[in-house]
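Participant: The following comprises the amino acid sequence and a computationally predicted model.
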Amino acid sequence: MLAFLAITVLLPFLASCAKDPTTVCLPDKLQFATFNLNTDVAGVGVIDFTKKIMAMSNPNSTIVQDLAARKIYFKDGKGNCRSIPMPADDVLPQCLPANAVYLGDAAWGFGPNALTEEAWEIPFNGGIMRLLLTNQPGQPRYVMLSKTIDAQGHAETSIYLNPTETITQTNLLTIPDPCPPPTAV
């Protein structure tokens, strides 16, 4: 009886302490430098949630995701392009989904200059994505580090630097045309 009483009193308190992932949101527009820690390839990323489009570009390729049309466009360094339908869970949402799991707090740096962050995990591409997001009072949220593990167990880790809410490389948000779907062989 005492255990039941303790649970009925503590459970609502503990539930009220849980973080609501749907309140963790990125800015409407974002540009940042990227570095893939697996491949040592640097690039630039741009996201415009108001236009429902995002892109990542490096010297070898550009990937454009049209969130409205649910299509992904792959363009290689030679200008060849192909498009595929976008899987339902293959996109970084502006706000974390309700099923995101809070993993804990972190900090980059020391003392009063430390950058406080939160770690989250979301379903992604049949697997998971772990995100380290800034958590500075009064400041926008930015992704600083991500690790994706797809359904086949392939893992990729990227770091994101110099985030800004100003997009200077708007050309990356242009959907390649023509960009046909791959042909069946």
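Facilitator: Everything's here; your move.
Participant: From now on I want contacts and neighbour counts done on CA atoms only, so please keep to that.
Facilitator: Will do.
Participant: mind listing what the residue nearest to the spatial centre of the chain touches?
Facilitator: Central residue of the chain (CA atoms, centre = their mean): Leu92, 4.0 Å from the mean position. Shown in contact with Leu92 (CA atoms under 8 Å, 6 or more residues apart in numbering): no residues.
Participant: Can you list the residue ranges for strands in the chain?
Facilitator: 29-36, 41-48, 53-57, 61-66, 71-76, 81-85, 101-108, 115-124, 127-134, 143-149, 155-164 (DSSP state E).
Participant: For the nearest residue to Leu145 once chain neighbours are set aside, the count of nearby residues, please.
Facilitator: Closest residue to Leu145 apart from its sequence neighbours, by CA to CA, 6 or more residues apart in numbering: Ile159 at 4.5 Å. Other residues within reach of Ile159, judged by other CA atoms under 10 Å, total 17.
Participant: Pasting the second one now:
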Amino acid sequence: MKFIIFAVLVLPMIIAQTWDPTKVCIPDLFQNDVYDFTKNDYGRAAVDFSKNQSAIAYVKAGFRVVYDLTKQKAYVIGANDSCTVITMTASQNIMKCLPPNAVELNNGSLTIGRVGHGLLMNSYEIPVDQDTKIRLGYTASDPAIPILRQLIGTNSSVAGDVLFFTNPKTSVDADLFVVPTVCPPLGGA
């Protein structure tokens, strides 16, 4: 009898509180300073979901990449405005909200800084393919602000790639998204 009462009264409440990863979203428009631990470089990263674009500019390496999230193409732009178009890999995609297959690795239990005075952070893992996963650290806020992005897997081109984001802003430097006229057109609609 106790089990039936539990099943009827408590179980629906537990099921109703199931975590929905698609509700964890980042802002439509933002920019961060970024440090790339793999490349030992720093710069700026930005996202503008109204244009479905993201960009990253590296200071020491002297290049930037503008990602077209709709066409899944990227413009790699050198310091002298040289330009190459590449097809994005699944691990390069930036999503406004976590996908349904995202796994929550903790629930607001991570703190950057001193407990009680630090920044609460949630971490997530997104499977990309059989070999690659993206681990994300976001602020425990709505909207969530990216703090950390790590690619893990045995593929040597992505294993260990770690980006650390600081100084978030809700505006962006529009120049980050400018594609020089020397760049080949993507073609198609």
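Facilitator: That came in fine, so what should we check first? Since we're looking at a predicted model, the values are computed, not measured.
Participant: Just the TM-score for the two chains, thanks.
Facilitator: A TM-score of 0.82 describes the superposed chains when it is computed by TM-score structural alignment, normalised by the length of the first structure; 177 aligned residues with a CA RMSD of 2.7 Å.
Participant: hang on, the earlier thing: the residue nearest to Leu145 of the first structure matches what in the second structure?
Facilitator: The alignment partner of Ile159 of the first structure in the second structure, by TM-score structural alignment, is Phe164.
Participant: give me every residue that touches its match.
Facilitator: Val34, Tyr35, Asp36, Phe37, Ile147, Leu148, Arg149.
Participant: distance of the last one from Tyr124 of the second structure?
Facilitator: Distance from Arg149 of the second structure to Tyr124 of the second structure, counting by CA to CA, to the nearest Å: 10 Å.
Participant: Now do the shared contacts for these two.
Facilitator: Arg135, Leu136, Gly137.
Participant: my guess is the last one meets Ile147, correct?
Facilitator: Looking back up the chat, that one is Gly137 of the second structure. Yes: at 5.3 Å, Gly137 of the second structure and Ile147 qualify as touching, with contact defined as CA atoms under 8 Å.
Participant: Redo the strands of the first structure as JSON lines? Include distance to Leu11 of the first structure.
Facilitator: Below are these laid out as JSON lines (distance: least, CA to CA, whole Å):
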{"stretch": "strand 29-36", "distance to Leu11 of the first structure": "39"}
{"stretch": "strand 41-48", "distance to Leu11 of the first structure": "39"}
{"stretch": "strand 53-57", "distance to Leu11 of the first structure": "40"}
{"stretch": "strand 61-66", "distance to Leu11 of the first structure": "41"}
{"stretch": "strand 71-76", "distance to Leu11 of the first structure": "43"}
{"stretch": "strand 81-85", "distance to Leu11 of the first structure": "43"}
{"stretch": "strand 101-108", "distance to Leu11 of the first structure": "18"}
{"stretch": "strand 115-124", "distance to Leu11 of the first structure": "22"}
{"stretch": "strand 127-134", "distance to Leu11 of the first structure": "27"}
{"stretch": "strand 143-149", "distance to Leu11 of the first structure": "32"}
{"stretch": "strand 155-164", "distance to Leu11 of the first structure": "36"}
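Participant: and of those strands, who's closest to Pro178 of the first structure?
Facilitator: Ranking these by proximity to Pro178 of the first structure (CA to CA) places strand 81-85 first, at 7.6 Å.
Participant: quick one: the closest one to strand 71-76, angle?
Facilitator: Angle of strand 81-85 of the first structure versus strand 71-76, following axes from the mean of the first three to the mean of the last three CA atoms, to 10 degrees, is 160 degrees.
Participant: what stretch of the second structure does strand 81-85 of the first structure fall on?
Facilitator: Against the second structure, strand 81-85 of the first structure falls on residues 83-87 (TM-score structural alignment).
Participant: ditto for stretch 171-178 of the first structure
Facilitator: Using TM-score structural alignment, the residues of the second structure aligned to stretch 171-178 of the first structure are 175-182.
Participant: what's the span of the matching stretch, first residue to last?
Facilitator: 16 Å.
Participant: Which residue is the nearest non-sequential neighbour of Ser44 of the first structure?
Facilitator: Ser isn't right for residue 44 of the first structure; it's Val. Ala33 (4.4 Å).
Participant: go on, Glu125 of the second structure?
Facilitator: Using CA to CA, 6+ apart and skipping the chain neighbours, the partner closest in space to Glu125 of the second structure is Arg135 (4.4 Å).
Participant: Aligned to the one you found, what sits in the first structure?
Facilitator: Correspondence of Arg135 of the second structure to the first structure, assessed by TM-score structural alignment: Arg130.
Participant: Tell me which residues touch its match, please.
Facilitator: Ala119, Trp120, Glu121, Ile122, Ser146, Lys147, Thr148.
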